[in-house]
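Asks: what's the 3D shape of this:
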Amino acid sequence: MTDLNNLKYSEEHEWVAVDGSVATIGITDFAADALGDIVFVELPEVGTELTRGDVFGEAESTKSVSELYAPVTGTVVEVNDAVVDDPALVNTSPFEEAWLVKVDLADGAADGLLDRAAYTALTKS
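Replies: The predicted structure follows:
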């Protein structure tokens, strides 16, 4: 089980797990619950340059389509094909199996993200 307190969070409801210079990015349980049943996920290709705040994909649910915003700047080094093949993983395992992409971080790219307490406060307001 992922320790949610060790993750960083964006105000757009993405989580980030930093391991050295690589960040793993996913959608939070709060966002997954708000979206409803996820039926389609579109992700960028390996080698795509992400800029923090820019759209990098989308998640479509039975309720709506939501854009995914890059919480960090860097280059996509891995894409989770399992979540593309089975988008429901976002609902059933948002912090484990349903990571979206891994990004080689630009220097300081994870600065300014929220910790768990700040993200929890954001989602309760």
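Asks: Every contact and neighbour count from this point should use C-alpha atoms.
Replies: Noted.
Asks: where do the strands sit along the protein?
Replies: 8-9, 14-19, 22-27, 38-42, 49-50, 55-61, 65-69, 74-79, 101-105 (DSSP state E).
Asks: Sequence B follows; please return its structure for comparison with A:
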Amino acid sequence: MTTYYTKDHEWVRIDGDTAVIGISEHAQEQLGDVVFVELPPVGKEVSQGDQAAVVESVKAASEVYAPVSGEVIEGNSAIEENPALVNEEAEGKGWFFKLRLRDPSELAGLMDRAAYEAYLETLG
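Replies: Okay, here's the model as predicted:
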């Protein structure tokens, strides 16, 4: 499974036609302790770049944007019950939602891990 990143610090992991989406470790570190998440409803159609979820920490509230277009097929209820999972494993158990991928060509505009890490270096 390949993982891609956005400049807004979301990640998307592709498994067949399913896209698993969350926030990067970098985003989680910037937010601090996550205290609340709001996930999109199953069945919602999102387009690339749309606001799809909300994450709140003790410091700030942030939107989570859809890195690719598709239909929401699952939300991670575990992080609704225990938002701290996002802090513990942002790029693993702390995933936000899954989409049925509509347009795989959208992945071409995203970064792989090496490109994302190089991008983070530019943020200073």
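Asks: For the two chains, what TM-score is obtained?
Replies: After superposition, the two chains reach a TM-score (TM-score structural alignment, normalised by the length of the second structure) of 0.93; 121 aligned residues with a Cα RMSD of 1.1 Å.
Asks: For Leu85 of the second structure, give me its contacts.
Replies: Taking Cα atoms under 8 Å, 6 or more residues apart in numbering, we find Leu85 of the second structure in contact with 78-79, 93-94.
Asks: Can you flag the buried ones in those residues?
Replies: Buried subset of the contacts of Leu85 of the second structure (neighbour count, 16 or more other Cα atoms under 10 Å): 79, 94.
Asks: out of the strands of the first structure, deepest packed?
Replies: Neighbour counts (mean count of other Cα atoms under 10 Å) averaged over each of those peak at strand 8-9, with a mean of 25.
Asks: And it against the second structure, how far off on average?
Replies: Average distance, strand 8-9 of the first structure versus aligned residues of the second structure after superposition (mean Cα distance after the TM-score superposition for the first structure): 0.5 Å.
Asks: how about that strand, which residues of the second structure does it hit?
Replies: The aligned range for strand 8-9 of the first structure in the second structure is 4-5, by TM-score structural alignment.
Asks: Kindly report the same for stretch 79-91 of the first structure.
Replies: Aligning stretch 79-91 of the first structure against the second structure (TM-score structural alignment) gives residues 75-87.
Asks: for that stretch, the distance to its chain's centre please.
Replies: Distance of stretch 75-87 of the second structure from its chain centroid, counting by Cα atoms, centre = their mean, to the nearest Å, is 13 Å.
Asks: With stretch 19-34 of the first structure instead?
Replies: Centre to centre, stretch against its chain (Cα atoms, centre = their mean), the figure for stretch 19-34 of the first structure is 3 Å.
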